[in-house]
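Participant: below are the sequence and a predicted model for it; my questions follow.
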Amino acid sequence: MGRPVIAMTKNINILGQTFILHPSGGMFWEEEDLLVISDVHLGKVAHFRKHGSAIPQLALKGNFLKLDLVTGFFDPKKIIFLGDLFHSYINYEWQHFDQWMQDISAEVVLVEGNHDVISPKKYEALGVKVIPELIIGDFLFTHHPEERENCFNFSGHIHPGVKINGMARQQLKLPCFFRRQNQMILPAFGEFTGKHILEPKAGDEVYVVTKEEVIYLNT
């Protein structure tokens, strides 16, 4: 029997495999028992606070609460971070990440992103394997979106979002999973990461992320 899927998640099929999209921005590959997360940008809150931005101390816990939520929901054997796990150099949020790593049993892999400037040795000391990319079967996992022959690409980096027009002319900008023919771009998982608004074209699929559910957007 497959893993139970509740209403807030979205089940999709890619190349005969089942992927579950979660409103945290994480994606679970059911057959591999593997959780994929992109662009957490740990340390960004501490970085902004250090430089005088008025961000509440509580905001620091936001990323870790989301990580606990999605890992607790899926209980994966393996977690892949698709780059930009940490926003910049080590700051006091590193200690929180160290503690988080001690509390989970999953194998953790980091596919390097452009913000990942911390030495791989620091990650490896916590049990995180750092690699430039990962290929599993027909699937290619990278930080930047890539097109490669005979591969379906999962990536991040873009922080994809879409505009949705509502009643009374209001307009919402929401994060999304953005799927093209041979590619899926994951939303940024982290707090205070911003969004890059994409315009869907014919054949694209958009799965909007709210705080409570993932919704297929009929474009």
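Facilitator: Noted; the coordinates are in hand.
Participant: CA atoms for contacts and neighbours, from now on please.
Facilitator: OK.
Participant: which is the next helix or strand following the longest strand along the chain?
Facilitator: When the chain is parsed with DSSP state E, its longest strand is strand 171-180. Counting by DSSP states H and E, the element after strand 171-180 in chain order, helix or strand, is strand 183-185.
Participant: in addition, the following structure is provided for comparison:
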Amino acid sequence: MSLAHLPAPAPAPRPDGILTVEVAGATAVLRPSGALWLQEAAMLVVADLHLEKGSAYAARGQMLPPYDTRETLGRLEAEVRRVSPRTLVFLGDTFHDRRAEDRLDADDAARLAALASGRTLIWVVGNHDADGPRGLPGEIAAELSVGPLVLRHEPQPGPQGGEVSGHLHPCARVRASRGSVRRRCFVTDGSRLILPAFGAYTGGLNVRDAAFAGLFVRPPIVGALGADRVHAVGWRSLGPD
């Protein structure tokens, strides 16, 4: 049987709601918040916060409640308190556009800066924030190597062993006997991993969309985000929107 027909390695569920998977030989802990915890490096990784998306829409006349940044930062601060990372990595598109940092409320900017207290912040740039932040502490990078893993914003085409990325905002339509539910999700085949969007106002792209075609060497599994746990779901249980 070819590698492409073998299922992804079985994930290990935990009673605390997290899901542990192997990615290119590295242990990756998938958290219900949508954050990735790399325990050996004491590194917390979040993708696609799209801070100030609400204010960007308001500037174009589409009024949304202006609380997306505040809500997203609250969840991020809670994750930082839970795991106490040495390094916090923003995996691109942290800001919704290049002027979003200027639109930050002063209190929200202070909260972002405070996340650097006692740890290193690394801002991996994305297509929405290609210059990285200007007035916030931390290091700016195009990508980051962590053991066998390469962290970058946008997944590269074809097999990319060890790649950890965001950008696609993966969501899963999980089919059941009484219907289906749609959830943000991690997606991995054991070779690479794509993170869900962490931001409050970010939408999602179904993992069966053509944008995901060709990225995995075997049928992947998803880690669908529930209220307090990550649910491992096989490819055959997923449907289109």
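Facilitator: Received it, and whenever you're ready, just let me know what you need. Since we're looking at a predicted model, the values are computed, not measured.
Participant: could you list every helix and strand in contact with the longest strand of structure 1?
Facilitator: Contacts defined by 3 or more C-alpha pairs under 8 Å, 6 or more residues apart in numbering; DSSP states H and E place strand 171-180 of structure 1 against strand 160-165, strand 183-185, strand 205-209.
Participant: so for Glu112 of structure 1, which of these sits nearest?
Facilitator: Glu112 of structure 1 lies closest, by C-alpha to C-alpha, to one member of these: strand 183-185, at 15.6 Å.
Participant: how about the helices in structure 1?
Facilitator: Shown for structure 1, the helices assigned by DSSP state H span residues 44-50, 62-74, 93-102, 120-125.
Participant: which stretch among those helices comes nearest Glu32 of structure 1?
Facilitator: Nearest of the helices of structure 1 (C-alpha to C-alpha): helix 62-74, 11.8 Å.
Participant: in that closest one, what's buried?
Facilitator: Neighbour-count burial for helix 62-74 of structure 1 flags Asn63, Phe64, Lys66, Leu67, Val70, Thr71, Phe74 (criterion: 16 or more other C-alpha atoms under 10 Å).
Participant: possible to save the helices and strands packed on strand 171-180 of structure 1 as CSV with mean neighbour count?
Facilitator: Shown next, in CSV, are those (neighbours: other C-alpha atoms under 10 Å):
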stretch, mean neighbour count
strand 160-165, 18
strand 183-185, 22
strand 205-209, 23
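Participant: in JSON lines: the ones you listed, plus distance to Cys151 of structure 1.
Facilitator: Output for these, formatted as JSON lines (distance: least, C-alpha to C-alpha, whole Å):
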{"stretch": "strand 160-165", "distance to Cys151 of structure 1": "21"}
{"stretch": "strand 183-185", "distance to Cys151 of structure 1": "9"}
{"stretch": "strand 205-209", "distance to Cys151 of structure 1": "18"}
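Participant: which one in structure 1 is aligned with Gly203 of structure 2?
Facilitator: Using TM-score structural alignment, the equivalent of Gly203 of structure 2 in structure 1 is Gly194.
Participant: with Ala59 of structure 2 instead?
Facilitator: Using TM-score structural alignment, Ala59 of structure 2 sits opposite Lys50 in structure 1.
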